[in-house]
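Undergrad: Structure for the following, please:
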Amino acid sequence: MNWKKELFVNNEHYTYFDLASIVADYQKKISDFPYSIRVLLESLARHQEITDLENLIAFDAKHPTGVVPFRPSRVVLQDFTGVPAVVDLAAMRDAVVQLGGDPKVINPEIPVTLVVDHSVQVDRAGTKESLSYNTEKEFERNHERYQFLKWAQQAFDNFNVVPPETGIIHQVNLEYLSDVVIKNEKNLVFPDSLEGTDSHTTMINGLGVLGWGVGGIEAEAAILGEASYFPTPEVIGVEITGTLSPGATATDLALYLTELLRNEKVVGKFVEYFGSGYKSLSLSDRATIANMAPEYGATCGFCPIDEETLRYLRLTGRSEEQVNLVEAYAKQNQLFYDGTETPTYTRIITLDLATVHSSLAGPKRPQDRIPLAEVAENFQDSLTKPTGPQGFGLDIDEIHRKVVLQKTEASIETGDLVLAAITSCTNTSNPSVMVAAGLLAKNAVKLGLHVPTTIKTSLAPGSKIVTQYLEKGHLLEPLAELGFDIVGYGCTTCIGNSGPLDTEIETSLKESELVVSAVLSGNRNFEGRIHPLIKANYLASPPLVIAYALAGTIKKDLTREPLAVIADKEIYLQDLWPTQEKVNAYINDFLNPDDFRDAYKNIYHSNERWNQIETSKGDCYEWEDASTYIANPPFFTTIHQPTSESCLNNLSVLAKFGDTVTTDHISPAGNIGLQSPAGKYLKAHGIAYKDFNSFGSRRGNHEVMMRGTFGNIRIQNQLTPETTGGYTKLATTGEELSIYDAAMYYQKEKIGTLILAGKDYGMGSSRDWAAKGTNLLGVKAVLAESYERIHRSNLVMMGVVPFEYLSGETAETLGLTGMESYRFDLPENPTINQIIDVTAKGEQTIHFKVKLRFDSKADIIYWKNQGILPLVINKKMQKEQA
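TA: Here you go, the predicted model:
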């Protein structure tokens, strides 16, 4: 098999694995394969995984079977999920030392970059001092975590940290980190590919780079040389035609696709874009729709390399030599899309860009798109709809309710905005929508409009480049005049780090439980995520965020009603909205390659606060017992005790959930309540409430995180229907108490526990603590109607067994109350997707069958080793001792 070919470019000779030759040896044509599958084929050939390669070449696009091992070229981490991943690596070094090994056997085998972007909170907003104040608070709060990361930076090879105040991981990845095509020390050329510990890693697919989000556990495995296994995907081709209508933005396109593809049920599938309309999209627009893949449920939204990819690489300051290499390799190896041939897809969905119009999504989910003209009416309808993803279950009179603030005598009505945030890599990466926001703000200021003082406003650029072009175009000033001052370079509101509202407003909202709203340019608006007191949250483009802030309420129809009245003159949205020609002119005038080179020069050492942090040296970390941020996790205490199928007998239900329980519900990232189990733990350790920080920032401490598991204030356990939040009822006594306390009771009584759930269990961010916390609470299994891909994988990798109801069956149809004792007849040597007998004993005994969601042989191996981390240690030790 002579699959290696030569490539001559930039006066250098390179070698590569030729895709056309590989598939020709199996009597196939490379043009039949989707571009994303071609990347997988190349990886399998390069790693000499011939059996898997042959299986993938032979796969049936309409009905794919089997699994594919994925070995990414690199891994990216953000700090919320990255810190616990590095904590695990440090703990693994300790475990290796205790077993008599060399700690350095635990070391990244591929390049790893951690970007600190999730820790900054919007403590102060609406002033010129916001950025410096929030940054100072960030370093003050997170000193222990940053010390730990500085240790890791010197302890591990192949590991770099992008310090705070640089940008959001996915935007930095897009604008700087990715080479698209990689050359190694032997001048072998191959596609860039990656896994990241954030579900929006999919954004990089906009650049023609295959990658997706995984849990921290799976990322750790990839870092240490283990392949990730996933079912051979269906590849859904999305043919884009036409051009966007005037006024429609990339955000609107992303919301349309999210709604369309959710309805088309692409969960767990690859989505690949093509068509004449695809060729018309800027790369920033492609990155915007690729970023939203987790919202439409796909593993990735792949955008093949073409001329636009090369143009973007030049715009962002990549070297001409690198651009030449990308072009030559992609064209030579059939990875360059020219539109002349359409691969064979599982099926094709068509979207005409001309049908895309201004929209929002909300009030609780990103897939619930609402045309701009229907937002006000939709909000009113949501008040009286049953409590759930689209309703609040209130009386119609709620629409007229309001509270009056004593200090200012200002009033806040149902539906009024109390928060407006331009945030998130989804949109801040896109100059088109950011410039549009700046121009709209400029027009608003010129006409004398202002934002009500009851609204907290913020601007969090995704990278320094955004600040540069807004500043050069004199657009920062009008944004700041409307209160959209820069508050930090990070995810901020989109990840739940919106910070506090005005004290009087927070008190009023707690007392009144008024349904107020937020509008943000983020990608997620799940319950309790944006701010615990804001119940109605809407996703919108950056210019619409400003428009709604000016209007002050979600109840106003911006297509027909004036935003404001100035000197008896009615000001409408169309009076402020800039033309696309004006936006394009600004981008052409104020954005060039030198800006990107300036923004990213000396990226790893440009932050002086970061450089001044002192830390310990050495191969093993010096754990501090008093730390409430970083602690040695107890994942390796039973490393030599094999898993037994008997662990699935006599299980009590810890919690019973309905549909759409997200990883935000399972493992919240934001506020730590004073009276919550985690809050009580911190208080007992001498931490003042003002210093609690967030769950996200404390993910390096298992004691805090296990207490926060299933602790979202909006989670609804059906065992305690009258109580919202992390509470449950003991099956043994009927007592109601926190889920954490119940879990500790069951562990003390040596009773294993089970989670019952509905559809899409674990959807949302690739949050490894959603699985880790489940494990530490003593949960042995989860039984759900369906799973989001990443969370199912994370559960398996933490030794928790995922089961699935058979088609047409649910807890309700089977008569399961959650007060039964369960036995799963899992054999000693289970098989992939095996049908398992279950017995539930309660007031009556119920026998039924479920599907075992071990989707690959690797899943079975993980379970037998109590998870992937003990497995890796065992393999490393065996290799060292051989």
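
Undergrad: Please count neighbours and contacts with C-alpha atoms only from this point.
TA: Fine.

Undergrad: remind me, longest helix of the protein?
TA: When the chain is parsed with DSSP state H, its longest helix is helix 79-98.

Undergrad: The following helix or strand past it packs against which elements?
TA: Counting by DSSP states H and E, the next helix or strand C-terminal to helix 79-98 is strand 112-115. Packed against strand 112-115 by the contact rule (3 or more CA pairs under 8 Å, 6 or more residues apart in numbering; DSSP states H and E) you find strand 74-78, helix 79-98, strand 159-162.

Undergrad: Pull out the buried residues from the longest helix of the chain.
TA: 79-96 (16 or more other CA atoms under 10 Å).

Undergrad: ok, now how distant is the residue nearest to the spatial centre of the chain from Asp94?
TA: Nearest residue to the geometric centre of the chain (CA atoms, centre = their mean): Ser199, 3.2 Å. In this view, Ser199 and Asp94 are 29 Å apart by CA to CA, to the nearest Å.

Undergrad: what's the angle from the longest helix of the chain to strand 74-78?
TA: Inter-element angle recorded for helix 79-98 and strand 74-78: 120 degrees (by axes from the mean of the first three to the mean of the last three CA atoms, to 10 degrees).

Undergrad: Out of the helices and strands packed on strand 112-115, the one nearest Leu674 is which?
TA: Across the helices and strands packed on strand 112-115, Leu674 has its closest neighbour in helix 79-98 (21.1 Å, CA to CA).

Undergrad: Please name every helix or strand in contact with that closest one.
TA: strand 112-115, helix 143-155, helix 216-223, helix 868-881.

Undergrad: ok so, going back, centre of the chain to the longest helix of the chain, how far?
TA: 21 Å (CA atoms, centre = their mean, to the nearest Å).

Undergrad: what does stretch 268-279 give?
TA: 21 Å.

Undergrad: Any buried residues in that stretch, and which?
TA: 268-275, 277-279.

Undergrad: burial measure for the nearest residue to Leu253 once chain neighbours are set aside, as a count.
TA: Once flanking residues are discounted, Leu253 sits nearest to Val356: 6.1 Å by CA to CA, 6 or more residues apart in numbering. Val356 sits with 23 neighbouring residues when counted by other CA atoms under 10 Å.

Undergrad: Does Val356 touch Leu255 like I think?
TA: No: counting by CA atoms under 8 Å, Val356 does not reach Leu255; the two are 9.2 Å apart.

Undergrad: isn't Leu41 right next to Glu54, touching?
TA: No: counting by CA under 8 Å, Leu41 stays clear of Glu54, with 9.1 Å between them.

Undergrad: These two: which has the busier surroundings?
TA: Leu41 (25 against 16).

Undergrad: Enumerate every residue touching that one.
TA: Going by CA atoms under 8 Å, 6 or more residues apart in numbering, Leu41 touches 19, 53, 56-57.

Undergrad: which pair in these spans the largest distance?
TA: Leu19 and Leu56 (12.7 Å).

Undergrad: Present the helices and strands packed on strand 112-115 as CSV; the columns should include distance to Ala219.
TA: Listed next are the helices and strands packed on strand 112-115 as CSV, based on distance: least, CA to CA, whole Å:
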stretch, distance to Ala219
strand 74-78, 7
helix 79-98, 8
strand 159-162, 13
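
Undergrad: Another sequence for comparison is provided below:
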Amino acid sequence: MRMIGQDSLKARQALTVDGKTYHYFSLPEAAKSIGDLSRLPYSLKVLLENVLRFEDGRAYSVKDAEAIAEWVKEGRSSKEVPFRPARILMQDFTGVPGVVDLAAMRDGIVKLGGDPRKVNPLVPVDLVIDHSVMVDVSATPSALQKNVEIEFERNGERYEFLRWGQEAFNNFRVVPPGTGICHQVNLEYLAQVAWTATDAGETFVYPDSCYGTDSHTTMVNGLGVLGWGVGGIEAEAAMLGQPIAMLIPDVIGFKLHGKLREGVTATDLVLTVTQMLRKKGVVGKFVEFFGPGLAEMALADRATIGNMAPEYGATCGFFPVDEVTLDYLRLSGRDEHRINLARDYLKAQGMFREADSPDPVFTDTLELDMSTVEPSMAGPKRPQDRVALSNAATSFAKDLAAGTMGVPGDQADLRVPVAGANYDLGHGDVVIAAITSCTNTSNPYVLVAAGLVAKKANEKGLTTKPWVKTSLAPGSQVVTEYLAKSGLTPHLDALGFQTVGYGCTTCIGNSGPLPDAIVDAIENNKLVGASVLSGNRNFEGRVHANVRANYLASPPLVVAYALAGTITKDLTKEPIGNGKDGQPVYLKDIWPSTKEVQDTVHAVVTREMFQERYSDVFKGPAQWQAIRVDASSETYKWNSGSTYVQNPPYFEGMEPTPAPIASFSGARILAKLGDSITTDHISPAGNIRAKSPAGEFLMEHQVRPADFNGYGSRRGNHEVMMRGTFANIRIKNEMVPGIEGGVSKHYPSGEVAPIYDVAMKYKAEGVPLVIFGGKEYGTGSSRDWAAKGTFLLGVKAVICESFERIHRSNLVGMGVLPLVFKEGENRETLGLTGEETIAIEGLENLAPRMLLDMVITRPDGTETRTQVLCRVDTADEVEYYKNGGILHYVLRNMAKAA
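TA: Now for the predicted structure:
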């Protein structure tokens, strides 16, 4: 890919570091033509540099640079600019379908008369396999080994396919299973802060930036690397050299000052920040942290805050590069020359935060005195619903009494015996306690704190309650090493927190099975089981199908709740249990001091540890090395019998020139949904039930329920994923009141059936479909299958009150219209029941963010006409939609270029 733009602003400069010369596009030089940039937010400086470097007078222009510079005048802009990241990060749930799409594009370009070798990543792509390990085995010394064996047995077809992709595509690397979570591997190894590439024999340096096919790519924002989650569709276009147009975002400044009190963790801080920013309203905006508090904050704590940007709704949560960043690069084993390069380059650009640097101009600001943060949790259903630890038990009791947990409020004290066990179970008992997910497992301070809590509890004779399934899933092998070096591993093991695997596990629904007797007690008595996890997502139906109340908490609190065994106990006042001396033990008795945690971390976490663990990162375990593939073919040899990987139908019958787009009418409503419908609701990642369209499909293909694996692992097979779309067990379609799960009603027959079956019946009848929703439609993970599945069901448009950023983009990328009600209207004010037919008019003249006419025809023939805002936001997106999707657009252009 060309690095040299037209340089109309004469910004190109040279920089010599350690005797080596680098070329770059200077912001201070550009400022001489476009105005003072000194107070432009650091995050927007990354966008501006991108424009200067790629300026070609077509996709990137001087006007784009001027638009970013002018942002400072008002702190906002209505203009859009293109952006092309330095690299792409993928995980296997989203990465497998991404590679499937690339393989399908190679087939597609051949049919269009083009060269399959044109379909190849043009920017570096790293795929980290971290989402496939499940907690099948836990609380035993053999848990890690057995889970790895099961993982490879389950995922052999997927891993063979990824090995083929590793050999077949250039610029594509795979980090094998068992290495760590993609965001932690990114933070600890892949990210470079300053990226380099060679063009025409010259080496250029520029800011490291990253698109990731996972929402929590924002974790690397803590390292001063601008990156955020995009759908797999958008990432594929970016890796194929397509610049992604974006509106220049508002930037909310978050001022931090003071420091955390004794006993308060980074997790408590991030849950507080999440609640504050959700309340502020930062969807689609950049958040940039500033203020004197940054000097008091370890890089790991910054990464924890950056990680949860999707939970507070922002595109990113950015921390500028400063001396703390450089110290972390050194600690984590980065090359000393690259560290010097990052420092000198960013200082030359005015992108290095100094203690006396002026505060940037922001669209708006808010601030937090970190000394006011208190121990916290978040739940029982949303990560932004922070509750003080002291109020957790009473909050749960109120929810239970109010009936919002799905059980009658007058049965709050119900307890039932568990078959074959010497204990009973009640509402709020913790059945899963998991130290899991990238948010906290990247942070040695909270992980060491968890180990110290385990040590003190173990020494006092406390034990984990027998109904609690415990697990520890480190974010990288470095974690295992420093826990072992600190002597804390035996204490975690003693409480059942043996390492179960290196991956996301419980946070993405890979929590594995609960004992049958516990499941029976919950299901037969409608008990509200609870989980406590150190993750970032606790949406309904995500962690486990039988766990209704899910709480996010710091790793040391996860250990504490495993000991307490219930969410109904106030751990700030009531004893966790009795010690071996018979005396009550309180949380304060086993909670380590801040100094104790810091001293331990500083003693055991070393540069050599990172260098050793990442020295051969692409090698993988013996099972990975044993996989053999035939990469001699430029196109993939699809196996028609595979239930994991199939050639998707996106490019079937595609012509070199797209047909004109047209309005549609007579569309039926497939689903009428409420607020906060997440991508987990639309495309679940958890277990596949036998009594579901996806389960029935797999059984028809001789797959036993025990071998179903999860939806996430089946994303390479569109047949499974279509059937799983809207199949979440907790989704509520208002067209069929009183029924929970993915069902719909067919009209005019009135037949109630699974959504997939209803959609296929409409498809056979040639009837287009629409979906209605409420506010924040598509929140959560950047799950491209939520858009792909919607498209394959025959849905032409999704009409709601507001969209989450990534899902809106993904819908456009699949050729599905995202439409927003005009102010004051929604599915309820319009009196929609699901019996109506819908027409959308005006598509022939589609333009960005235009108003379209919507005609609602009632069963009695009467019509209601109104307008909806078309959220096809940019000129590029209009082209994508006209082509039937972004991949179709790219593929046609590639075929023409060939």
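
Undergrad: rewinding a little: ok, the residue nearest to the centre of structure 1 - contacts?
TA: Applying CA under 8 Å, 6+ apart, the residues near Ser199 of structure 1 are 212-214, 294, 764-766.

Undergrad: So which of these are in strands?
TA: Counted as lying in strands by DSSP state E, out of the contacts of Ser199 of structure 1, are 212-213.

Undergrad: Now rank the contacts of Ser199 of structure 1 by neighbours and give me the top one.
TA: Greatest neighbour count in the contacts of Ser199 of structure 1, by other CA under 10 Å, goes to Pro294: 32 neighbours.

Undergrad: what residues are up against the aligned residue in structure 2 for it?
TA: Counting by TM-score structural alignment, Pro294 of structure 1 lines up with Pro310 in structure 2. Remark: with contacts taken as CA under 8 Å, 6+ apart, Pro310 of structure 2 is in contact with 215-216, 316, 780-781.

Undergrad: Next one: the residue nearest to Leu253 of structure 1 from Ile554 of structure 1, what distance?
TA: 21 Å.

Undergrad: Go ahead and confirm Val17 of structure 2 touches Ile339.
TA: No: counting by CA under 8 Å, Val17 of structure 2 stays clear of Ile339, with 10.3 Å between them.

Undergrad: between those two, who's got more neighbours?
TA: Neighbour totals were compared for Val17 of structure 2 and Ile339, and Ile339 leads with 20 against 15 (other CA under 10 Å).

Undergrad: still on that earlier bit, out of the helices and strands packed on strand 112-115 of structure 1, nearest to Gly528 of structure 1?
TA: Among those, helix 79-98 comes nearest to Gly528 of structure 1, with 17.7 Å by CA to CA.

Undergrad: Quick one: the residues in structure 2 that the closest one pairs up with.
TA: Going by TM-score structural alignment: helix 79-98 of structure 1 matches residues 92-111.

Undergrad: which residues of structure 1 does stretch 286-300 of structure 2 align to?
TA: Stretch 286-300 of structure 2 maps onto residues 270-284 of structure 1, going by TM-score structural alignment.

Undergrad: From start to finish, how long is the matching stretch in a straight line?
TA: Using CA to CA, the end-to-end distance of stretch 270-284 of structure 1 comes out at 20 Å.

Undergrad: what's the answer for stretch 259-269 of structure 1, then?
TA: End-to-end distance (CA to CA), stretch 259-269 of structure 1: 16 Å.

Undergrad: Please apply the same query to stretch 107-115 of structure 2.
TA: 10 Å.

Undergrad: and that stretch, how far from the chain's centre?
TA: On the basis of CA atoms, centre = their mean, stretch 107-115 of structure 2 sits 33 Å off its chain's mean C-alpha point.

Undergrad: Which residues outside that stretch are in contact with it?
TA: Outside stretch 107-115 of structure 2, the residues touching it (CA under 8 Å, 6+ apart) are 106, 116, 635, 651-652, 655-656, 891-892, 894-896, 898.

Undergrad: can you pick the most crowded of these?
TA: Of these, with other CA under 10 Å as the count, Leu891 tops at 24 neighbours.

Undergrad: Just give me the match in structure 1 for that one.
TA: Alignment note (TM-score structural alignment): Leu891 of structure 2 maps to Ile873 of structure 1.

Undergrad: Its match and Lys879 of structure 1: what is the separation?
TA: For Ile873 of structure 1, the distance to Lys879 of structure 1 - CA to CA - is 10 Å.

Undergrad: now Met434 of structure 1
TA: 52 Å.

Undergrad: If you count surrounding residues, which of those two has more?
TA: More crowded of Met434 of structure 1 and Lys879, by other CA under 10 Å: Met434, with 24 against 10.

Undergrad: Shouldn't the more buried one be within a strand?
TA: No: per DSSP: H, G, I helix; E, B strand; the rest coil, Met434 of structure 1 lies outside any strand segment and is helix.

Undergrad: How about the aligned residue in structure 2 for it: what's its closest non-neighbour residue?
TA: Under the alignment (TM-score structural alignment), Met434 of structure 1 maps onto Leu447 of structure 2. Nearest non-adjacent residue to Leu447 of structure 2, counting by CA to CA, 6+ apart: Pro555, 6.1 Å away.

Undergrad: What is the neighbour count of that neighbour?
TA: Residues near Pro555 of structure 2, counting by other CA under 10 Å: 31.

Undergrad: which residues does the counterpart of it in structure 1 contact?
TA: Under the alignment (TM-score structural alignment), Pro555 of structure 2 pairs with Pro542 in structure 1. Pro542 of structure 1 sits next to 422, 427, 433-434, 436-437, 520-521 when contact means CA under 8 Å, 6+ apart.

Undergrad: One more pass at 7 Å, please.
TA: Contacts for Pro542 of structure 1 (CA atoms under 7 Å, 6 or more residues apart in numbering) come out as 422, 433-434, 437, 521.

Undergrad: got these as a markdown table, with distance to Glu624 of structure 1 columns?
TA: Listed next are the contacts of Pro542 of structure 1 as a markdown table, based on distance: CA to CA, whole Å:
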| residue | distance to Glu624 of structure 1 |
| --- | --- |
| Ile422 | 38 |
| Val433 | 46 |
| Met434 | 44 |
| Ala437 | 46 |
| Ser521 | 39 |
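
Undergrad: Show me the subset of those residues that structure 2 keeps too.
TA: Retained in structure 2: 422, 433-434, 437, 521, out of the contacts of Pro542 of structure 1 (criterion both residues aligned by TM-score structural alignment, their matches' CA atoms under 7 Å).

Undergrad: Name the nearest of these relative to Ser245 of structure 1.
TA: Val433 (14.4 Å).

Undergrad: Which residue is the nearest non-sequential neighbour of that closest one?
TA: Excluding its sequence neighbours, the residue lying closest to Val433 of structure 1 (CA to CA, 6+ apart) is Pro542, at 6.1 Å.

Undergrad: Please consider this matter closed, and thank you.
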